[in-house]
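Visitor: no FASTA, just this:
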């Protein structure tokens, strides 16, 4: 089942400015960055710590690349701030099916590719106390056969 908080997604208007805030205020450095065309976001993953299951916990900073993306629409409605929470799991398919069986709506029929080659799906916020929730199975790393970081 769920093993850790994989990341907390934070929506922002200016990724570079937001990265600099987290770097200068807390000392967090960018572990990974990418553009996810499917989700319409530019993102930076800031590693917070390693976890006992071989993974890590991150802050995921998200800047929309287009206004009609899910994060773009969310920012227009809510402004900057916490967008979602993501839980790490060894098997996103099995956990999504189990949670669906408990009556929670899973937003994707099949998990999609997320950050750093992970597999992801989302749970409907109306079924999760108003919190958009992501499930993440991290991609194995080549060097260690372990998992690393996650989403969008």
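Guide: In hand now; what should we look at? Note that the structure is a prediction, hence the values are computed from the model and not measured.

Visitor: Could you use CA atoms for every contact and neighbour count after this?
Guide: Fine.

Visitor: Contacts for the longest helix along the chain next, please.
Guide: Looking across the chain with DSSP state H, the single longest helix is helix 15-26. With C-alpha atoms under 8 Å, 6 or more residues apart in numbering as the test, helix 15-26 has contacts from 12, 28, 29, 30, 42, 43, 44, 61, 62, 63.

Visitor: quick one: contacts for residue 65?
Guide: Counted by C-alpha under 8 Å, 6+ apart, residue 65 has contacts 40, 41, 42, 72.

Visitor: Would you mind measuring from it to residue 98?
Guide: Separation of residue 65 from residue 98 (C-alpha to C-alpha, to the nearest Å): 33 Å.

Visitor: Tell me, how many residues neighbour the residue lying closest to residue 64 once chain neighbours are set aside?
Guide: Nearest non-adjacent residue to residue 64, counting by C-alpha to C-alpha, 6 or more residues apart in numbering: residue 41, 4.3 Å away. Using other C-alpha atoms under 10 Å, residue 41 has 23 other residues around it.

Visitor: before we move on, what about residue 102?
Guide: Residue 102 has 9 neighbours, counted by other C-alpha under 10 Å.

Visitor: continuing past the longest helix of the chain, what's the next helix or strand?
Guide: strand 30-36 (DSSP states H and E).

Visitor: quick one: whatever helix or strand comes next after that next one to chain centroid distance?
Guide: Using DSSP H and E, the helix or strand that follows strand 30-36 in sequence is strand 41-50. Centre-to-centre, strand 41-50 and its host chain are 9 Å apart (C-alpha atoms, centre = their mean, to the nearest Å).

Visitor: Use this one as the comparison:
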């Protein structure tokens, strides 16, 4: 079993900044990055943090069309993506996207799998592009 740590929760929303403002006002989160476009996955996103809670990544599609909104993925820190994908694949997970640079993660590698009925993002590092000082 790979050594994974839950890193953040990804939520797909219709209006990125309005939803970020609502999470700030209603739940005490604070936006900690400027919006960043992830061209490989066709989304724009921001990170929110709150002391004592997991970070949230809000994303919105950059192209029009029918999209599913709500919980998008759980993200786990996986420093060795290749071996993690092999282990998860052997346990029944299906790779959705192989390791590739993620713009929201300052081009550190990310991968996606479908496991246990949900989308799972695997993140090799913890840097976020567009961090607000």
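Guide: All right, it came through fine. None of the values given here were measured: they were computed from a predicted structure.

Visitor: related to what we said a few turns ago, which ChimeraX command selects the buried ones in the contacts of helix 15-26 of the first structure?
Guide: A single ChimeraX command selects the buried members of the contacts of helix 15-26 of the first structure (16 or more other C-alpha atoms under 10 Å):
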select :12,28,29,30,42,43,44,61,62,63
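
Visitor: does the residue nearest to residue 64 of the first structure really touch residue 67, like I thought?
Guide: No: the criterion here is C-alpha atoms under 8 Å, and residue 41 of the first structure misses it with residue 67 at 10.0 Å.

Visitor: which ones are touching residue 82 of the first structure?
Guide: 8, 9, 10, 11.

Visitor: 7 Å instead?
Guide: Listed by C-alpha atoms under 7 Å, 6 or more residues apart in numbering, the contact set of residue 82 of the first structure reads 9, 10, 11.

Visitor: which of those residues still touch in the second structure?
Guide: Shared contacts between this structure and the second structure among those (both residues aligned by TM-score structural alignment, their matches' C-alpha atoms under 7 Å) comprise 9, 10, 11.

Visitor: just checking, which of those residues belong to strands?
Guide: Counting by DSSP state E, those place 9, 10, 11 in strands.

Visitor: tell me the contacts of the first one?
Guide: Put plainly, it is residue 9 of the first structure. 59, 60, 61, 62, 82, 83, 84, 85.

Visitor: Now do the same for the fifth one: its match in the second structure.
Guide: Which is residue 82 of the first structure. Here residue 82 of the first structure is matched to residue 71 in the second structure, going by TM-score structural alignment.

Visitor: does that match sit in a helix or strand, and which one?
Guide: Assessed by DSSP H and E, residue 71 of the second structure sits inside strand 70-77.

Visitor: going on from that strand, what's the next piece of helix or strand?
Guide: helix 81-90.

Visitor: Where in the first structure does that following helix align, residue-wise?
Guide: Using TM-score structural alignment, helix 81-90 of the second structure pairs with 92-101 in the first structure.

Visitor: which residues touch that stretch?
Guide: 1, 106, 111, 119, 120, 135, 136, 137.

Visitor: Identify each buried residue in that stretch, please.
Guide: For stretch 92-101 of the first structure, the neighbour count (16+ other C-alpha under 10 Å) marks 92, 93, 95, 96 as buried.

Visitor: Is residue 75 of the first structure in a helix, a strand, or coil?
Guide: Using DSSP: H, G, I helix; E, B strand; the rest coil, the structure places residue 75 of the first structure in helix.

Visitor: ok, it to residue 38 of the first structure distance?
Guide: Residue 75 of the first structure is 17 Å from residue 38 of the first structure, by C-alpha to C-alpha.

Visitor: Sounds good, over and out.
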